[in-house]
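Novice: Take a look and give me a structure for this.
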Amino acid sequence: MHLFMFMAGLISLVAGANLLVRGASKLALSFGISPLVVGLTIVALGTSAPEIAVSVASVLEGKSDMAVGNVVGSNIFNVLFILGLSALIVPMVVHRQLIRQEVPIMFGVSLLMAMMALDGLFQMWESLMLVLLLVAYTSFLVVQSRRESALAKALAQGGDELETELQAPVPGAWDAKLPVQLALMGVGLVFLVLGSDWLVSAAVVFAKALGVSDVVIALTIVAAGTSMPEVATSITAALKGERDIAVGNVVGSNIFNILGCLGLSGLVAGSAGLVVAPSLLAFDIWVMLAVALACLPMFITGGEIARWEGGVFAGYYVAYVAYLILAAQEHAALGTFSTVMLSFVVPLTLITLVVSVVRRRA
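Specialist: Got it, this is the predicted structure:
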């Protein structure tokens, strides 16, 4: 019964996110907002909606450590697994705007989250700060888009028809009307609320049955489950050769997970704040920060993620999950596994990345 509830919750989250993204995107385009801004804001928020729904539901059920664990686990999953798998399909060439703006912002908000977590509690004022930063970031993107549109119009010559990026819905399309768009968003939100409740309830039961903590379940099963919209979007984009979308979806979602998901969850928690589990503070938050940092040299120097780098990312995610399972069970192989990773695998990877960066710059 609980397995069925978990699967139903996962399906409901994916369906709800898709409906919300479709309705919100069509609504935004109807009002003349560019697809770039829609992708970095509404679509990113839509694919992060399952994380938001699950984290808020966790807070309401008194599981605030699951809320934080879900954000951390989802961001690790997005970079290591989704980007890694996408790069294995086709090398990820990254757009200049993502290199110069969004990737540094992703690392910056990850660093800010780590600093806020040092005292073991996300206080209400810190959560409010995150939400305000989200509003400021979204406003900045809108203003930036309008400036670019104004510049494009200024460069238009002699009455030539100007091709803009705005792609308003086709008038005859079934989702071109405002009531339909609002209905899609409303139904999507309902599915998200129901799905998050079922998923969290089933995950708590699984944690107790397996003898592992709620945080471990949040970092693995729940994080991967709520990241299914990002998986579907990035893999589909990679298969179609739309590599900017594949990378931008992950980067944008990570920014929204921290600023929106964590911020809103903290506001719902109120004066009690969000408790940061000791295990998160000791290990997982720093893994999240490390994988965000790992994106900087590859993107900035080469503007791409090669297939072998994608394989390394995916392999590290498998190793990360294996470590969590071994640690949760206090397995005898944990010491050997940690020694091999820290003494051989990680240093060898760092050396290889440094050599790759030097070659690219040369």
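
Novice: C-alpha from now on. contacts and neighbour counts both.
Specialist: Will do.

Novice: Just give the nearest non-adjacent residue to residue 128, would you?
Specialist: residue 263 (6.2 Å; CA to CA, 6 or more residues apart in numbering).

Novice: do residue 241 as well
Specialist: If the residues on either side of it in the chain are set aside, residue 241 comes closest to residue 90, at 7.7 Å by CA to CA, 6+ apart.

Novice: how about the helices of the stretch 251-362 of the chain, start to end?
Specialist: Assigned by DSSP state H, counting those that start in this stretch, the helices in the stretch 251-362 of the chain fall at 263-269, 278-279, 285-302, 307-329, 334-340, 346-361.

Novice: if you compare those, which one is most tucked away?
Specialist: Comparing the helices of the stretch 251-362 of the chain by mean neighbour count (mean count of other CA atoms under 10 Å), helix 263-269 ranks first with a mean of 24.

Novice: Does that helix pack against any helices or strands, and if so which?
Specialist: Helices and strands touching helix 263-269, as assessed by 3 or more CA pairs under 8 Å, 6 or more residues apart in numbering; DSSP states H and E, comprise helix 44-60, helix 124-155.

Novice: In CSV, list those along with distance to residue 357 and mean neighbour count.
Specialist: Output for those, formatted as CSV (distance: least, CA to CA, whole Å; neighbours: other CA atoms under 10 Å):
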stretch, distance to residue 357, mean neighbour count
helix 44-60, 29, 27
helix 124-155, 30, 15
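
Novice: please give me the structure for this one as well, since I'd like to look at both together:
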Amino acid sequence: MRSLRRAAFFPCFFDMKLFFWVLVLAAAAWGAHWGADKLAEPLKKVRQQWGLSEAAGAAFIALATASPEVGTNVASAVRGLKDIGLGNLLGSNIISVPAIVTVAYIASRKRTKNSSESSRRRQHSMQVKPEALYVQALPYLAIIALAAVLTLPQPWRGLQPIDGWIMFAAYLVYVAQAIMRDRQDGQVVRWNKKEIIVAILGVLLLALGAYLTVTATENIVTLLGISKLIGGLFITSSMSIAPEIFATWSVARSGQVTAATTNVIADNTVTMTLAFFPLALVNLLIDNLLIFSVNLAFVALLGIVYAAFIYWGSDKNSFQFWEVLALNGVYFAYLAVMLFGVLKVF
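Specialist: Now for the predicted structure:
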């Protein structure tokens, strides 16, 4: 009888343990993004002080908004859990594009009565500034191509320290071209001690959140019996973009549509460069070339579709409803390929 009770209790204990680590992961992700948000405020002031354009400012502010992903990869490298960092890096760059564009599109909708036909047409599209293509999307595609060259060919497959420094240099070039474009007159901004203290606290919470994100993911994948790479691809990445979705809604509702839709590309660019850096320093080997190449291909595909809709879409420099649906369609195609073609779970 005692053994039966113990057997009945074990599944409950297992579920409670899993539930605990899911809560830790959620809290860690939100904590990391809260810390990043406190770091973003001073960077926004720097953008105003330097007179950066909206899209160029997104490249700079992405240092803060993408810092949870960078922090997660630093923690992954330090703890020897590189596959979690790699999975989070690729997975967040895939799910973020359709998710953020969809939320920004919905948040930017405004209904007006007695509007003209052209006005009604604009109501069905989300306008962005042309710089979103040249400052953000095209450099992002170039960086993805560089990542493929550094990681896929047989002679230098994987990530070595030299690859990390190359990607770091690529990030500096990306930021430099963003800053130099469309410079405006700088504004006078005021700094206070409280902001600086809060920013420092934000960095500390960001570091703690990144460490707990990796720890929680490690325990979750162990309990579920799945690989660390898959856990990073689908569990950590989905949780890590949740705070960004809420932030995008707020930014788009305030009328900053270009910032809302280009921040995702700026974040992904930082992730593809600076978040690769710690993994490269500890010599990341690619154990499953198929999973890595399929995910990198969809990272590139979503970037290409994003840029194409801005340039060649039905309404130039905008996203229409069907284009938003198409971005989501690419993501569902990715899920189908991974589940049925790569993982063969069904």
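
Novice: related to what we said a few turns ago, just so I know, which of the helices and strands packed on helix 263-269 of structure 1 lies nearest residue 339 of structure 1?
Specialist: helix 44-60 (33.1 Å; CA to CA).

Novice: That closest one vs structure 2 - mean distance after superposition?
Specialist: Superposing on structure 2 and averaging over aligned pairs (mean CA distance after the TM-score superposition for structure 1), helix 44-60 of structure 1 comes out at 0.8 Å.

Novice: in structure 2, what residues pair with that helix?
Specialist: Using TM-score structural alignment, helix 44-60 of structure 1 lines up with residues 62-78 of structure 2.

Novice: Okay, now stretch 232-251 of structure 2: how far is its last residue from its first?
Specialist: 27 Å (CA to CA, to the nearest Å).

Novice: Please identify the buried residues of that stretch?
Specialist: 232-245, 247-251 (16 or more other CA atoms under 10 Å).

Novice: Contact partners for residue 345 of structure 2?
Specialist: Contact analysis of residue 345 of structure 2 by CA atoms under 8 Å, 6 or more residues apart in numbering lists residue 339.

Novice: Next one: residue 179 of structure 1 from residue 249 of structure 1, what distance?
Specialist: From residue 179 of structure 1 to residue 249 of structure 1 the distance is 27 Å (CA to CA).

Novice: Those two - which one has more neighbours?
Specialist: Neighbours were counted for residue 179 of structure 1 and for residue 249 using other CA atoms under 10 Å; residue 249 has more, 27 against 12.

Novice: secondary structure class for the more buried one?
Specialist: With DSSP: H, G, I helix; E, B strand; the rest coil as the basis, residue 249 of structure 1 sits in helix.

Novice: Tell me which residue of structure 2 matches up with it.
Specialist: By TM-score structural alignment, residue 249 of structure 1 lines up with residue 263.

Novice: Need the nearest residue in space to its match, chain neighbours excluded.
Specialist: Closest to residue 263 of structure 2 by CA to CA, 6+ apart is residue 58, at 5.4 Å.

Novice: and that neighbour, that one's in a helix?
Specialist: Yes - assessed by three-state DSSP, residue 58 of structure 2 belongs to a helix.

Novice: my read: it touches residue 260, true?
Specialist: No - using CA atoms under 8 Å, residue 58 of structure 2 is not in contact with residue 260, being 9.0 Å away.

Novice: re earlier: which of the buried residues of stretch 232-251 of structure 2 fall within helices?
Specialist: Per DSSP state H, helices hold the following members of the buried residues of stretch 232-251 of structure 2: 237-240, 242-245, 247-251.

Novice: can you redo those as CSV with distance to residue 39 of structure 2?
Specialist: Putting those into CSV (distance: CA to CA, whole Å) gives the following:
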residue, distance to residue 39 of structure 2
237, 21
238, 22
239, 20
240, 17
242, 18
243, 15
244, 14
245, 18
247, 14
248, 17
249, 19
250, 18
251, 17
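
Novice: how far away is residue 108 of structure 1 from residue 10 of structure 1?
Specialist: Counting by CA to CA, the gap from residue 108 of structure 1 to residue 10 of structure 1 is 30 Å.

Novice: rewinding a little: what does the match of helix 44-60 of structure 1 rub up against?
Specialist: 29, 32-33, 36-37, 39-40, 43, 82-86, 88-89, 206-207, 209-211, 213-214, 240, 263, 266-268, 270-271, 274-276, 278-279, 282.

Novice: returning to what we had before: can you pull the contacts of the residue nearest to residue 263 of structure 2?
Specialist: Counting by CA under 8 Å, 6+ apart, residue 58 of structure 2 touches 259, 262-263, 266.

Novice: out of the ones in helices among the buried residues of stretch 232-251 of structure 2, who's nearest residue 14 of structure 2?
Specialist: When those are compared against residue 14 of structure 2 (criterion: CA to CA), the nearest one is residue 239, at 21.4 Å.

Novice: counterpart of the closest one in structure 1?
Specialist: The alignment partner of residue 239 of structure 2 in structure 1, by TM-score structural alignment, is residue 225.

Novice: doesn't residue 8 make contact with its match?
Specialist: No - contact between residue 225 of structure 1 and residue 8 fails when scored by CA under 8 Å: they sit 11.3 Å apart.

Novice: show me what contacts residue 235 of structure 2?
Specialist: Applying CA under 8 Å, 6+ apart, we find residue 235 of structure 2 in contact with residue 217.

Novice: make it 6 Å
Specialist: Residues near residue 235 of structure 2 by CA atoms under 6 Å, 6 or more residues apart in numbering: none.

Novice: and what of the one 5 residues further on?
Specialist: Contacts of residue 240 of structure 2 were listed using CA under 6 Å, 6+ apart, and they are residue 29.

Novice: try it again with 10 Å
Specialist: Residues near residue 240 of structure 2 by CA atoms under 10 Å, 6 or more residues apart in numbering: 25-26, 28-30, 32-33, 66, 68-69, 72, 88, 91-92, 96, 210, 213.

Novice: Could you do residue 140 of structure 2 as well?
Specialist: Contacts of residue 140 of structure 2 by CA under 10 Å, 6+ apart are 133-134, 146, 171, 174, 265-270, 272-273, 300, 303-304, 307.

Novice: Please report the distance of the aligned partner of the residue nearest to residue 128 of structure 1 in structure 2 from residue 271 of structure 2.
Specialist: Counting by TM-score structural alignment, residue 263 of structure 1 corresponds to residue 277 in structure 2. Here residue 277 of structure 2 is placed at a distance of 9 Å from residue 271 of structure 2 (CA to CA).
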